[in-house]
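Student: Predicted structure and sequence below. I'll ask about it afterward.
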Amino acid sequence: MSSTSSEHQSTGTVAHGGEAGGAFPPFDSTTYPSQLLWLAITFGLFYLLMSKVVLPRIGGILEDRRDRIAGDMAEASRLKQESEAAVASYEQALADARAQAGKMAREAADAAKASSDAARTKAEAELADKLAKAEESIDKIKQGALAQVGDIAAQTTQELVKAAIGGEAPSKDVADKAVAAVMK
């Protein structure tokens, strides 16, 4: 078995780069100081690279994005204020137009009412004038008719008396006095 063990050991050493001793180099305690040195050098180089090149670029990109976002927000705020002002202006114009339309409607209604009142007043005046003329005409006709009633009554009385007594009719003065006495 010792030959198998030496074969196995020889294949194992060949598989690890030909070193004898059998430990994986990062775990070999004899190489720790050089590994720590290279770790410090590599860390220092990465730190310098990050602090001098990468992080300033990333910071610049972030600052640009922040500025662009702030500018976009300011523009959006300005546009919002403009749109609110436009809406307020539109609503004010609409309210003014409604008020003007209401005023015009009231004025038109008042003008129509005034015109109607004037036409009615004129028609009433014309009707009152025609009525006064008609009443005056009726009074004249009535006065004329009443004046003729006495004459007609006197003539009728003369004719009735003539027919009743068969003689001569009484005089006009006598007939007028008789009619006047009856009418009182």
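Tutor: Thanks, I have it. Numbers count the residues shown, from 1 in each chain.
Student: CA atoms for contacts and neighbours, from now on please.
Tutor: Noted.
Student: Longest helix in this structure, by number of residues?
Tutor: helix 55-165 (DSSP state H).
Student: which helices and strands does it pack with?
Tutor: Here helix 55-165 touches helix 172-183, going by 3 or more Cα pairs under 8 Å, 6 or more residues apart in numbering; DSSP states H and E.
Student: Next up, a structure to set beside the first:
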Amino acid sequence: MTVLVAEALDVGRDVAEALDEHKSGGLPQLHAPDFAPQLFWLAVTFVLLYWIMSKVALPRIGEVIEERRDRIQRDLAAAERLKGETDKALQTYEKALSDARGSASAIARKTRDELGAEVDKERKAVEDQLAKKLADAEASIAATKTKALASVKDIAGDTVVEIVNALTNINVTKDEAVRAIPSGSDK
């Protein structure tokens, strides 16, 4: 056991000496004798990373950027082409709409004129028919009036004969009574 204790004490002393050495030198990166190997490995690491970046990573990044630029250019060209097609289709639509409006206006005007002529023709026919019916009615009224006036004279003559016979016992003929009655034109 004493051997173990002695060895443990030796190890403890070695550790203490290492700590003392380490404390006296400060940071290992700032230890002047270690600058040359650190600079060498820094240069080797930098050159190696630069070579890897220039040969592997940067070409891939460049390809991605170039692909993106090409895709954007294709999309812009397609958008410009579609815009042109849309403008052309819009102009065609507006022209067709204008033509349709003009055609509809002409058709409406033609239909209005035809209907107006037809209405005028029908109105003239109805007016002629009404004028004919009015003339027929006036003629019928005149004939009825003449007939009625003639009948009135006959009735008046019969009435006068009857009244004179009843009142005076004088025999008067119907012709004498009719001649004695004044006509409507005598007034």
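Tutor: It's in. Because the structure is a prediction, the values reported are computed rather than measured.
Student: Would you mind reporting the TM-score between them?
Tutor: After superposition, the two chains reach a TM-score (TM-score structural alignment, normalised by the length of the first structure) of 0.59; 175 aligned residues with a Cα RMSD of 4.7 Å.
Student: Distance check, V53 of the first structure against K80 of the first structure.
Tutor: Taking Cα to Cα, to the nearest Å as the measure, V53 of the first structure falls 40 Å from K80 of the first structure.
Student: Have a look at how far, on average, stretch 145-165 of the second structure is from the first structure.
Tutor: Once fitted to the first structure, stretch 145-165 of the second structure is off its aligned match by 2.9 Å on average (mean Cα distance after the TM-score superposition for the first structure).
Student: Tell me how far that stretch lies from the chain's centre.
Tutor: Distance of stretch 145-165 of the second structure from the chain centroid (Cα atoms, centre = their mean, to the nearest Å) equals 85 Å.
Student: and stretch 63-73 of the second structure, how far from the chain's centre?
Tutor: Chain-centre distance of stretch 63-73 of the second structure: 40 Å, with Cα atoms, centre = their mean.
Student: distance from it to the first structure after superposition?
Tutor: Averaged out, stretch 63-73 of the second structure is 2.3 Å away (mean Cα distance after the TM-score superposition for the first structure).
Student: go on, stretch 43-50 of the second structure?
Tutor: Mean deviation for stretch 43-50 of the second structure: 2.4 Å (mean Cα distance after the TM-score superposition for the first structure).
Student: and that stretch, how far from the chain's centre?
Tutor: Centroid separation for stretch 43-50 of the second structure versus its chain: 68 Å, with Cα atoms, centre = their mean.
Student: For it, grab the matching residue range in the first structure.
Tutor: Mapping stretch 43-50 of the second structure onto the first structure (TM-score structural alignment) gives residues 40-47.
Student: in the matching stretch, what counts as buried?
Tutor: Using 16 or more other Cα atoms under 10 Å as the burial criterion, none of the residues of stretch 40-47 of the first structure qualify.
Student: And for stretch 3-21 of the first structure?
Tutor: Neighbour counts over stretch 3-21 of the first structure (16+ other Cα under 10 Å) mark 12-13 as buried.
Student: what does it contact?
Tutor: For stretch 3-21 of the first structure, the surrounding residues in contact (Cα atoms under 8 Å, 6 or more residues apart in numbering) are 22, 24.
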